[in-house]
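Peer 1: Curious how this folds, go ahead:
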Amino acid sequence: MMLRRLVPAFAAVLLASFLSAGVASAAPGPYVALGDSAAAGPLIPNPDLSFLGCLRSTANYPKLVAQQLGLTIKDVTCSGADTVDMTNPQETDLGTAPPQFDALTPDTAVVTLHIGGNDAGLTGLAESCLNLLPPPFGDSCMEENTAGGRDVYGERVAAVGPKVAAVLDGIHARSPNARVFVVGYTHYIRNNGCYPRVQVWGKDANYVQAKVDQLNGVLADAAAADGATYVDLRTPGVGHDVCQSSSVRWVEPFIPGNVAAPLHPNARGMAGMAQVVGAAISAG
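Peer 2: Alright, predicted model coming up:
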């Protein structure tokens, strides 16, 4: 999921070593990576200095995939991005990022698209589910968002489908020969959560993950209708959620134990995701 309000000063503390990956058999290029912070990897060492406002990491999965497959990469993933930012400039705390589609050219051979979480507001949902006190103190985000028989975030997720379909049309118009891979979101929190270690009540944890799973279904359907390839990161992410130890998990809880943004992938997660995405591209 995505992070719009990161303090830029955190970038100054990124001093850990660069995470490298082995080189596999070469695949065609160039490769363009489009997407939000789930692909950009905010706060994971080391920062990509090409545009600090996007909080891209040099160890995010797009760059690791490019290394593994011997691809030339244009990584324009940007923290906080939504589907509008594919064709419009994106304002960040450190300047304006160009539209991500500017990276697409007629000779682009491979595109990964990791988008939709910000359109649905899923980071805001997760933040709203934080409860420092156990039930019955505080409010349930699940109950608030499903009151009166309406599922507020379910509706927001459903509305992402046409937006992603339009993005895929735009990719094909600019890069007609590209193989396109729509990348889903990983497994964030296990069934019933792990309160109080991660401060989300069990029923709220289930609601959050259900909305992520719903979004993955929307992305998979959009990919299928378009003829693109959907890449499932949810299944390989099981057992690597925020409830796991800092040496096992792929995503960080509200208080990170690894150098990464809260509620976002860490370096281990990016390495695991790179293996899955790289295998999908190779198989394609």
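Peer 1: rest of the way, CA atoms for contacts and neighbours
Peer 2: Will do.
Peer 1: mind listing what the nearest residue to residue 68 once chain neighbours are set aside touches?
Peer 2: Nearest residue to residue 68, sequence neighbours excluded (CA to CA, 6 or more residues apart in numbering): residue 23, at 4.1 Å. For residue 23, the contacting residues are 67, 68, 69, 70, by CA atoms under 8 Å, 6 or more residues apart in numbering.
Peer 1: Out of those residues, name the ones that lie in helices.
Peer 2: 67, 68, 69 (DSSP state H).
Peer 1: Surely residue 243 forms part of a strand?
Peer 2: No. Counting by DSSP: H, G, I helix; E, B strand; the rest coil, residue 243 is not part of a strand but coil.
Peer 1: so what's it up against?
Peer 2: Counting by CA under 8 Å, 6+ apart, residue 243 touches 189, 190, 193, 194, 197, 198, 249, 253.
Peer 1: The same query, at a cut-off of 6 Å, please.
Peer 2: By CA atoms under 6 Å, 6 or more residues apart in numbering, residue 243 lies in contact with nothing.
Peer 1: got it, and residue 232?
Peer 2: So residue 232 contacts residue 184 (CA under 6 Å, 6+ apart).
Peer 1: distance of it from residue 219?
Peer 2: 10 Å (CA to CA, to the nearest Å).
Peer 1: How about residue 198?
Peer 2: Taking CA to CA, one finds residue 198 at 27 Å from residue 219.
Peer 1: Does the residue nearest to the spatial centre of the chain lie in a helix or a strand, and which?
Peer 2: The centre of the chain sits closest to residue 38, judged by CA atoms, centre = their mean, with a distance of 2.1 Å. Here residue 38 sits within helix 37-40, counting by DSSP states H and E.
Peer 1: One more, so I can put them side by side:
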Amino acid sequence: MTARRVAALALAVLLWCVTGGQAVAGGPLRYVALGDSSAAGPLIPDQIDTTCLRSDRNWPHVLAATLHAALTDVSCSGATTADFTGRQAGIVPPQFDALRPDTDLVTVAIGANDIVLSSAFVACASPGGVPAQPSCRERYDAGGVDTFAARIRDTAPKVGAALNEIHRRSPHAKVVVTGYLTYWRPGGCFPADPYTPADANYIQSRLDMVAGMLAWQAVTHRASYVDIRLPSAWHGLCEPPERRWLEGATPSSPAYPYHPNAEGMRHVAAILAGALKARH
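Peer 2: Below is the predicted model of the structure:
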């Protein structure tokens, strides 16, 4: 058997696995990517949608190329679960409009904007090496109420309902949910990165809570969850530029601050591709 025929056979097996045995003779894998800026790739060149700050090097595009899939990428910076069915900022069509009965694969990256986690990145920053006061925990857990934990609990049924609707609109699709990259190793790296050890740990713990919520919603709503938090644990903001999968306050490569860079996008796509293959 020639190398070309071996490669073609391997691709056919992968497509069969991802689609759960659906026929692929009618064309390439039909893949829809839903989500927020963690998938869209703001400021990573080339930007192909200036409203959503979507890059052609984001992980949905890299994954689609790996799978030789026909991609419809509607990920959009700033998206929440409400933007799956509503018009984001009044102008961006609902992301669920991209779903079709013959869609084969759907990826979902959502949640951080539902809980307004960006507010902590703003309020808890300590530029210039002067610790912010009050601390993140004092600010968001005042009065014994864990603000973000409550918001995550409120977001969980929204994610579950969204997964149910994806199944309704695309009943034959494999649905894959993923979370967020690890930002800080324990203790962070203050003052090189402008979050004190306590504040870096606090924000990271809330990202971890989001990951746990997404994993549970995936398991209980007939979807798969692919963890990117653990694989990225030593590729966060405290690592040298050549090892980072994310960019911080002063990006060393084109990317929006505190978002994945192109290297991170490439690795997320590889993790997802590997998980899709391993689980079938």
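Peer 1: TM-score for this pair?
Peer 2: Remark: TM-score between the superposed chains equals 0.88 [TM-score structural alignment, normalised by the length of structure 2]; 257 aligned residues with a CA RMSD of 1.6 Å.
Peer 1: Which stretches in the stretch 101-250 of structure 2 count as helices?
Peer 2: Assigned by DSSP state H, counting those that start in this stretch, the stretch 101-250 of structure 2 shows helices spanning 118-123, 136-140, 147-169, 197-220.
Peer 1: so the second one matches what in structure 1?
Peer 2: This means helix 136-140 of structure 2. Mapping helix 136-140 of structure 2 onto structure 1 (TM-score structural alignment) gives residues 141-145.
Peer 1: for the equivalent of residue 125 of structure 1 over in structure 2, what are its contacts?
Peer 2: In structure 2, the residue paired with residue 125 of structure 1 according to TM-score structural alignment is residue 120. Listed by CA under 6 Å, 6+ apart, the contact set of residue 120 of structure 2 is empty.
Peer 1: Distance of residue 120 of structure 2 relative to residue 244 of structure 2?
Peer 2: In terms of CA to CA, residue 120 of structure 2 sits 22 Å off from residue 244 of structure 2.
Peer 1: cool, and residue 4 of structure 2?
Peer 2: 35 Å.
Peer 1: Comparing those two, which residue is more hemmed in?
Peer 2: Set residue 4 of structure 2 next to residue 244 and count neighbours by other CA atoms under 10 Å: residue 244 wins out with 23 against 9.
Peer 1: deepest of the helices of the stretch 101-250 of structure 2, which one?
Peer 2: Stretch with highest mean neighbour count among the helices of the stretch 101-250 of structure 2: helix 197-220 (a mean of 20; mean count of other CA atoms under 10 Å).
Peer 1: Can you list the neighbours in contact with that helix?
Peer 2: Counting by CA under 6 Å, 6+ apart, 136, 160, 179, 187, 188, 224, 225 sit against helix 197-220 of structure 2.
Peer 1: make it 7 Å
Peer 2: 111, 124, 135-137, 148, 152, 156, 159-160, 177, 179, 183-184, 186-188, 190, 224-225 (CA atoms under 7 Å, 6 or more residues apart in numbering).
Peer 1: repeat for stretch 248-261 of structure 1
Peer 2: 42-44, 188, 198, 240-242, 246, 262-266, 268-269.
Peer 1: In structure 2, which residues correspond to that stretch?
Peer 2: Under TM-score structural alignment, the match for stretch 248-261 of structure 1 is residues 243-256.
Peer 1: Next: stretch 230-237 of structure 1.
Peer 2: Counting by TM-score structural alignment, stretch 230-237 of structure 1 sits on residues 225-232 of structure 2.
Peer 1: Give the buried residues for the matching stretch.
Peer 2: Within stretch 225-232 of structure 2, the residues that count as buried by 16 or more other CA atoms under 10 Å are 225, 226, 227, 228, 229, 232.
Peer 1: residue in structure 1 matching residue 191 of structure 2?
Peer 2: Checking TM-score structural alignment: residue 191 of structure 2 goes with residue 196.
Peer 1: sorry, that was for residue 64 of structure 2
Peer 2: When structure 1 is aligned by TM-score structural alignment, residue 64 of structure 2 is paired with residue 66.
Peer 1: which residues in structure 1 form strands?
Peer 2: For structure 1, the strands defined by DSSP state E cover 31-35, 73-75, 90-92, 95-97, 110-114, 179-183, 229-231.
Peer 1: Isn't the match of residue 64 of structure 2 up against residue 60?
Peer 2: No. Using CA atoms under 7 Å, residue 66 of structure 1 makes no contact with residue 60, being 10.3 Å away.
Peer 1: which one of those two has more residues nearby?
Peer 2: Applying other CA under 10 Å to residue 66 of structure 1 and residue 60 shows that residue 60 carries more neighbours, namely 32 against 26.
Peer 1: now the more buried one: how far from residue 30 of structure 1?
Peer 2: 17 Å.
Peer 1: Tell me how far the nearest residue to residue 53 of structure 2 once chain neighbours are set aside lies from residue 246 of structure 2.
Peer 2: Residue nearest to residue 53 of structure 2 in three dimensions, not counting chain neighbours: residue 42, with 4.6 Å by CA to CA, 6+ apart. Using CA to CA, we find residue 42 of structure 2 at a distance of 12 Å from residue 246 of structure 2.
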